[in-house]
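Undergrad: With the sequence up front, the predicted model follows.
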Amino acid sequence: MTLVLIDHFGADRWLCPPFDRAVSYEREDWWNRPSRRGDAWYVQVMEGDAEVARVELDDPGGINPEHVGVPELGPERLEIQLVEVATAARGLGVGTAVVRALEERHADRRLFAYSEDAHGFWGSLGWDRFDHPFGERVRPLFIQPVRE
């Protein structure tokens, strides 16, 4: 699988996602609203001529200190705010390939994400899980392990 990651940076704090609305996603609400975060950007993931995934990154992103046992992450951190595989590309390993491509592309960064009902996915990547004292009422945090 050969993926091409295309960055879309906003010129202002109200960046509207530049994605093709004809590509079907389960969470359309994630992609049809403007972002108010001036430090966020979108990544469109293509395989050939087809869009297969979308990502929103937040630089550097925020860590909730209430999650139990979270290590100190400095300015090298980079948050995967949202990631979703297109409906037609699900079950083909695209999600894993996208995260691995982001890890490679941002090798000088430490990636992390709050799981939106995808705990098994983040765990399958070998990322470290950190739970909140309130349990499942607060999304668990997953952090990319330190590279050796």
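TA: Yep, it's here.

Undergrad: C-alpha from now on. contacts and neighbour counts both.
TA: Fine.

Undergrad: which residues of this protein fall in helices?
TA: Ranges of helices in the chain, per DSSP state H, are 28-31, 94-105, 119-124.

Undergrad: looking at these, which is closest to L3?
TA: helix 94-105 (7.6 Å; C-alpha to C-alpha).

Undergrad: also this one, for the comparison:
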Amino acid sequence: MNISLHVTESFANGIPGFRHNWWARDPGSEAYDYLLFRVGSEEIGRCKVKHTSFLAADYVNLARADAYAEITRFQIRDDRIKEGLGRQAIELVVGQYPSCDLFTFSYDADYFWSKVGWRRFERTDGDDGHMPLFVHQAAANN
């Protein structure tokens, strides 16, 4: 099943299967890309990417980039998970930012981020009270 990526100004409200409190536009929203994913005309996923973000903490064995693009939100619609659509969507996101390292903090999705090939990094201070960090390094930066 092929999905397509579309850049949008905002997300429609009231679509069942999405966490609605996640998808409102934020103040300073010009610093974000709002991406939606479709199968045909059906919206099946959403992603919010901050153009430039920095890591405040140090992480074990992470070669720090000057700046990253941060996936602040990513969701496949509840009734479409476990179909492989998340993997396809993330591949499209990576393709949207080919020369940029990407990161995300996992919201109870560690298995997913590992499965799609993103690398988990632990904090150097050993503080495990934070969400896990997952990074995709751009091919040009490897």
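TA: Noted; the coordinates are in hand. In this text the structure is predicted, and so the values were computed from the model without any measurement.

Undergrad: quick one on the thing from earlier: which one of the helices of the first structure is the most hemmed in?
TA: Per residue and on average, the most neighbours among these fall to helix 94-105, with a mean of 16 (mean count of other C-alpha atoms under 10 Å).

Undergrad: any chance of the helices of the first structure in CSV, plus distance to G74 of the first structure?
TA: Shown next, in CSV, are those (distance: least, C-alpha to C-alpha, whole Å):
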stretch, distance to G74 of the first structure
helix 28-31, 27
helix 94-105, 17
helix 119-124, 21
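
Undergrad: between these, which one is nearest to V45 of the first structure?
TA: Between the helices of the first structure, helix 94-105 lies closest to V45 of the first structure; by C-alpha to C-alpha that is 7.6 Å.

Undergrad: Against which helices or strands is the closest one packed?
TA: strand 50-58, strand 77-85 (3 or more C-alpha pairs under 8 Å, 6 or more residues apart in numbering; DSSP states H and E).

Undergrad: in the first structure, which spans are strands?
TA: 4-8, 40-47, 50-58, 77-85, 110-114, 128-130, 141-143 (DSSP state E).

Undergrad: can you give me the angle the third one makes with helix 94-105?
TA: Translated: strand 50-58 of the first structure. 50 degrees (axes from the mean of the first three to the mean of the last three C-alpha atoms, to 10 degrees).

Undergrad: The second structure: matching residues for strand 50-58 of the first structure?
TA: Here strand 50-58 of the first structure aligns to the second structure at residues 42-50, judged by TM-score structural alignment.

Undergrad: What residues of the matching stretch count as buried?
TA: Residues 43-50 are the ones in stretch 42-50 of the second structure that count as buried (16 or more other C-alpha atoms under 10 Å).
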